[in-house]
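Visitor: Let me see the structure of the following:
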Amino acid sequence: MVTFRSLRIRLLAPLVLCSLLAAVAVAAVSYGLAQRWATRDLQARWVGIQRTLSESTFPLNLVVLRLLADLTQSELVTLDSSGAVLQRTVDAPVERIAEFAAELPISDRAGEAATVPTLKLSDSRYVAYRFPTRNPAQRSDRVESVLILFDEALLRDARRRAAILPLATGLSTIVALASITLIVTERMVRRITSLQGRVERVAAGDFESKVSDNVGDELGRLGAAVETMANQLKQLWATVHHQEGEKLLHQIAGGLAHQLRNSLTGARMAIELHANDCREDADEGLQVAIGQIEQAEDYVRRLLLVASGRQAEDRPLDALTCLCDVRDSLSPIARHLNVDLQWDLDAGIDGHRIKDGASLSSAISNLVLNAIQTGDSVRVEARIRNQQWVQVAVIDNGPGVAEALVDDLFKPFVTSRPEGLGLGLPVVARAAEHLDGHVVWLRRSQQTVFDFYARIVS
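Guide: Purely as a prediction, here's the structure:
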């Protein structure tokens, strides 16, 4: 629906109005100029006729007058010295012509347009001039003066033609400009409407919506600017969600840590009492249990620090030592679950320290435990890359990551297991970030590979 507030009207109305006023102004000026030009032309014709007839010696009979009248587009009347009409080319009463001629002064010069008298005959009005002949007493036709009548209709037609041409040109220009402007504004309004719809989708949270129409004009640049804003809003929204997730993670971590701390303390006391009653080499499982409880206690300590918004003090350790500890603690669990767990630790890792040993141990433990719960064959490979990174690859033959979780795999509370909390991989990603590294995953040869990178500090 087109209203007076529409961009089409706001652009089109001033253009049409200005063009119309300009066309009317040009037509009025042309009309005035045409009137002046027609008057000058009339006076020039009068002078020409006057010079020709006043000096003529040939008789001015009706045939000659008609020829001259046709040539000059005028009407001619000859009068004698008493004012009586001798010959005329105009079809009008003789008495009316004689009466008018008697009141018209005889002059050898043309008057100004404002003072030229007019004669009304039948349905026509004429501009009249009267001039004398030379030596009328010696002329055989007894013509003492000649009355020239110019039809005012011809003058009006000349003025109208002069005004109509610019007016018609202006109106046609208005139609053309209005049509072009309407087409251009229609396209512009469609683009603006489309841009409005896309902006509304962005405002509703659809930050993936494409806004720009890839046109390099102002609207195109506006769409590109809105699209840039949408990308920034997307990043801001992701940051806010990440912060909210971390805040919730801190709260959950604090609650779990307080619940687990008391349980772990009691379990450790019970296992240590039982170990004191057994022979020193009686049960490898007791040592594994004590080691797992100690590791869990360290996790609980870190969870309490996370819940309070603090980070545990970094303890740089040899990367190989950390990986060997993880291997010793997880191998019995793999045997218990009948999982083939293989470790390939490059001896070149020995002597290379990382920023925090506990972060590396917790991250690799999480990755290996996930692999053990997913597949029945797990391999851990550790290498030095570019003398800058410790790369640990955890490879399993499980089904891999669900398609629905690919984009959000390392976000908190994202899991495919009904009993899972979705906190393992976020802890891995946080540890990689703390160790100035990163973690990536891929699917290769029907196997899932997680590559963990930690920067070497010495």
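Visitor: all contacts plus neighbour counts: C-alpha atoms, from now on.
Guide: Noted.
Visitor: so how far is L423 from D298?
Guide: 17 Å (C-alpha to C-alpha, to the nearest Å).
Visitor: can you count the residues close to L67?
Guide: Neighbour count for L67, taken as other C-alpha atoms under 10 Å: 12.
Visitor: Hmm, I typed the wrong one, I wanted W343.
Guide: 15.
Visitor: go on, T415?
Guide: Residues near T415, counting by other C-alpha under 10 Å: 20.
Visitor: Spit out the contact partners of it.
Guide: 405, 409, 421-422 (C-alpha atoms under 8 Å, 6 or more residues apart in numbering).
Visitor: Likewise for L104?
Guide: 117, 129-130.
Visitor: filter the residues you listed to the buried ones?
Guide: 129-130 (16 or more other C-alpha atoms under 10 Å).
Visitor: Next step: the contacts of L104 restricted to strands.
Guide: 129-130 (DSSP state E).
Visitor: Of the contacts of L104, which is the nearest to S458?
Guide: Sorting the contacts of L104 by how near they are to S458, with C-alpha to C-alpha, puts P117 at the top with 118.8 Å.
Visitor: what's the spacing between V29 and I164?
Guide: Counting by C-alpha to C-alpha, the gap from V29 to I164 is 11 Å.
Visitor: One more: C18?
Guide: 18 Å.
Visitor: gap between S331 and D70?
Guide: 128 Å.
Visitor: Looking at these two, which is more packed in?
Guide: Ranked by neighbour count (other C-alpha under 10 Å), S331 and D70 place S331 first, with 18 against 12.
Visitor: Among the contacts of T415, which pair sits farthest apart?
Guide: Greatest spacing in the contacts of T415, by C-alpha to C-alpha: L405 and L421 (13.9 Å).
Visitor: Here is a second sequence; please produce its structure as well for comparison:
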Amino acid sequence: MRLPIRYQYMVPLVTVAIVSLAAISAVHAWLTTARTRERVERQLQGVAAVLVDSGFPLTPKVLDQMSELAGAEFVLASDSGEWLSSSLSAEQKIEWPQLAEVADDADEVTLGPMLIVADRPYYYSSLELADRRGGSAPQVLHMLFPQDEFNTAWRAMFLPPLAIGAVAIAAVMLATGLVTARINRVLSRLGREVQRLADGDFSAVEVPKVNDETRDLAVAVNQTATRLAEYEAETRRTEQMRTLAILGSGLAHEMRNAATGCRMAIDLHSEECHASTNAANDGDDSLDMARRQLKLMERRLQKFLRLGKETSGDHPADIDLAELVGELVALVQPSAFHSGIHFDWQSPSVPTIVHADAELLSQAVMNLLLNAVDAAAKRAATTSSSGTVRATLSREGELVALTIADSGDGPPRAISKTLFEPFVSDKPEGVGLGLAVARQVADACGGSLEWTREADETRFTLRLPAVKEVMVHV
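Guide: This is a model prediction of the structure:
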């Protein structure tokens, strides 16, 4: 059974308030009754004292006047019960209580038993007086205080606090209702937002303006949404890498075999034709370049299955990054020259020793170089102008920075924020793995890979920690 939080808060509070009001009302009713009775008795005692101390006869007129002042009825009777004077009608018949005690002094007058006179209830009390006519027999002054007058006085003392208590309960109910209604609204909205998170929408929720626990809850939901979005992206990337590794394992094996066979065929052809072509092709290193490209292809295919796994490097060692980049530039320059791209590379004079796996690092740098050549060639083909690719290597404190800039148009805005994720590419024939692999290699080496667009150039900067021993001698 669903119990709304509004009732979970309101029912206990209102119950406590009602029980407290009932207990207070019971105590107050008892105290009010006692105080009202005490006040009425003092009033009657005052009237009795005036009558006792006065020396004038207690005629019906005098008793009528005292009745108007005291709000009670008086009957003066002889010791035998004969009415001598009264503020009541003489025709009314009253049977006085037989067991009622007659007070001897005005201070002893109290409200006694209930007495019905003409269908009207009265509190009865009596006082013994000396005979004002000179006789020796005592007289009895019977006093009747109306019960409705008593009740009126009682209500005047009891009802105002009770009304204030009822208003307080109503205020508690209203305040509790307003507070719980707000909490219900916030929790309902957060419930919908959490359900939205469960459905895969990780956008931030609106944070309440009031700085309380509900605001903290909304902030926690936003933090959870951010982490879930990161986890989802990482999971998607991991699954993509895993899928690529599974699908590519067979393809890599076949391509490696084909590349090996092609390289062996070139080696045999080179040995058979060495004598006849040595003189004619003096200085022609195209076959040597083809062999180097095929060897590089074999190594790349062997490393292909590393994608999607922890890339810590099988053989990390101290590598001169300038030498490695120089070798890779030599492989890329023929393709750049064929595409009409001017390739600018100057080996730095400062030490550029880093600690990494040579195969993985060369794979990352080669991807950056090939992307730069493709981008510059594409720009040159559409503008009928020559393109440029510039590779620079420098030191930035404790880091070695390799910057590869090209004159291409740069990545489209649609993929600018996801450029390093797998399968993100604007090339019709591309699969979007080159930059993903490069970023993974940079992270594995403790470095970073970033890109910027400055001065009509697209610049990719690979930063790697320099070897500390080398830094000491710089």
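Visitor: Can you give me the TM-score here?
Guide: With the length set by TM-score structural alignment, normalised by the length of the first structure, the two chains reach a TM-score of 0.88; 449 aligned residues with a C-alpha RMSD of 2.9 Å.
Visitor: Now that we have the contacts of T415 of the first structure, can you turn them into TSV and tack on neighbour count?
Guide: Converted to TSV, the contacts of T415 of the first structure look like this (neighbours: other C-alpha atoms under 10 Å):
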residue	neighbour count
L405	13
L409	20
L421	12
G422	18
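Visitor: Which ones among the residues you listed lie within strands?
Guide: Using DSSP E, none of the contacts of T415 of the first structure sit in strands.
Visitor: wait, isn't S78 of the second structure in contact with Q139?
Guide: Yes. Counting by C-alpha atoms under 8 Å, S78 of the second structure does reach Q139; the two are 4.7 Å apart.
Visitor: which of those two has more neighbours?
Guide: Between S78 of the second structure and Q139, counted using other C-alpha under 10 Å, the more crowded position is Q139 (22 against 17).
Visitor: can you pull the contacts of R306 of the second structure?
Guide: With C-alpha under 8 Å, 6+ apart, R306 of the second structure has these contacts: A245.
Visitor: repeat that with 7 Å
Guide: By C-alpha atoms under 7 Å, 6 or more residues apart in numbering, the contact set of R306 of the second structure is empty.
Visitor: I'd assumed it was in a helix, is it?
Guide: No. Applying DSSP: H, G, I helix; E, B strand; the rest coil, one finds R306 of the second structure to be coil, outside a helix.
Visitor: Using TSV, please lay out the contacts of T415 of the first structure together with distance to R327 of the first structure.
Guide: Putting the contacts of T415 of the first structure into TSV (distance: C-alpha to C-alpha, whole Å) gives the following:
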residue	distance to R327 of the first structure
L405	28
L409	25
L421	24
G422	23
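Visitor: what's the closest of those residues to L286 of the first structure?
Guide: L421 (28.0 Å).
Visitor: can you tell me which of the contacts of T415 of the first structure are in helices?
Guide: Per DSSP state H, helices hold no members of the contacts of T415 of the first structure.
Visitor: what's the closest of the residues you listed to L442 of the first structure?
Guide: Distances from L442 of the first structure to those, taken by C-alpha to C-alpha, are shortest for L409, at 11.8 Å.
Visitor: Which position in the second structure pairs with that closest one?
Guide: In the second structure, the residue paired with L409 of the first structure according to TM-score structural alignment is L419.
Visitor: helix, strand or coil for the corresponding residue of the first structure for A26 of the second structure?
Guide: For A26 of the second structure, the aligned residue in the first structure is A28 (criterion: TM-score structural alignment). Classification of A28 of the first structure using three-state DSSP returns helix.
Visitor: Contact partners for A28 of the first structure?
Guide: By C-alpha under 7 Å, 6+ apart, the contact list for A28 of the first structure reads A163.
Visitor: if you skip the residues just before and after it, what's nearest to I192 of the first structure?
Guide: Nearest residue to I192 of the first structure in three dimensions, chain neighbours excluded: L219, at 7.6 Å (C-alpha to C-alpha, 6 or more residues apart in numbering).
Visitor: Would you mind finding the match for that neighbour in the second structure?
Guide: Per TM-score structural alignment, L219 of the first structure is aligned with T214.
Visitor: same thing with L11 of the first structure?
Guide: L11 of the first structure maps onto Y9 in the second structure, by TM-score structural alignment.
Visitor: quick one on the thing from earlier: helix/strand/coil for the residue nearest to I192 of the first structure?
Guide: Assignment for L219 of the first structure (three-state DSSP): helix.
Visitor: how close does it sit to R5 of the first structure?
Guide: For L219 of the first structure, the distance to R5 of the first structure - C-alpha to C-alpha - is 19 Å.
Visitor: the more surrounded of the two?
Guide: L219 (17 against 8).
Visitor: that's a helix at A77 of the second structure, yeah?
Guide: No. A77 of the second structure is assigned strand when assessed by three-state DSSP, not a helix.
Visitor: Let me know whether it touches L84 as I believe.
Guide: Yes. Judged on C-alpha atoms under 7 Å, A77 of the second structure makes contact with L84 at a distance of 5.1 Å.
Visitor: can you count the residues close to the spatially closest residue to L304 of the first structure that is not a sequence neighbour?
Guide: Of all residues beyond its chain neighbours, the one nearest L304 of the first structure is G254 (5.3 Å), with distances taken as C-alpha to C-alpha, 6+ apart. Per other C-alpha under 10 Å, the neighbour tally for G254 of the first structure reads 21.
Visitor: where's the counterpart of G254 of the first structure in the second structure relative to R256 of the second structure, distance?
Guide: Matched to the second structure by TM-score structural alignment, G254 of the first structure sits across from S249. Distance of S249 of the second structure to R256 of the second structure, given as C-alpha to C-alpha: 11 Å.
Visitor: Trace F202 of the second structure over to the first structure, please.
Guide: The alignment partner of F202 of the second structure in the first structure, by TM-score structural alignment, is F207.
Visitor: Could you double-check that its match sits in contact with L236?
Guide: No. Counting by C-alpha under 7 Å, L236 is not a contact partner of F207 of the first structure; they are 10.9 Å apart.
Visitor: Between the two, which is the more surrounded one?
Guide: Neighbours were counted for F207 of the first structure and for L236 using other C-alpha under 10 Å; F207 has more, 21 against 12.
Visitor: And the helices in the stretch 201-350 of the second structure?
Guide: 213-272, 274-277, 286-304, 321-338 (DSSP state H, counting those that start in this stretch).
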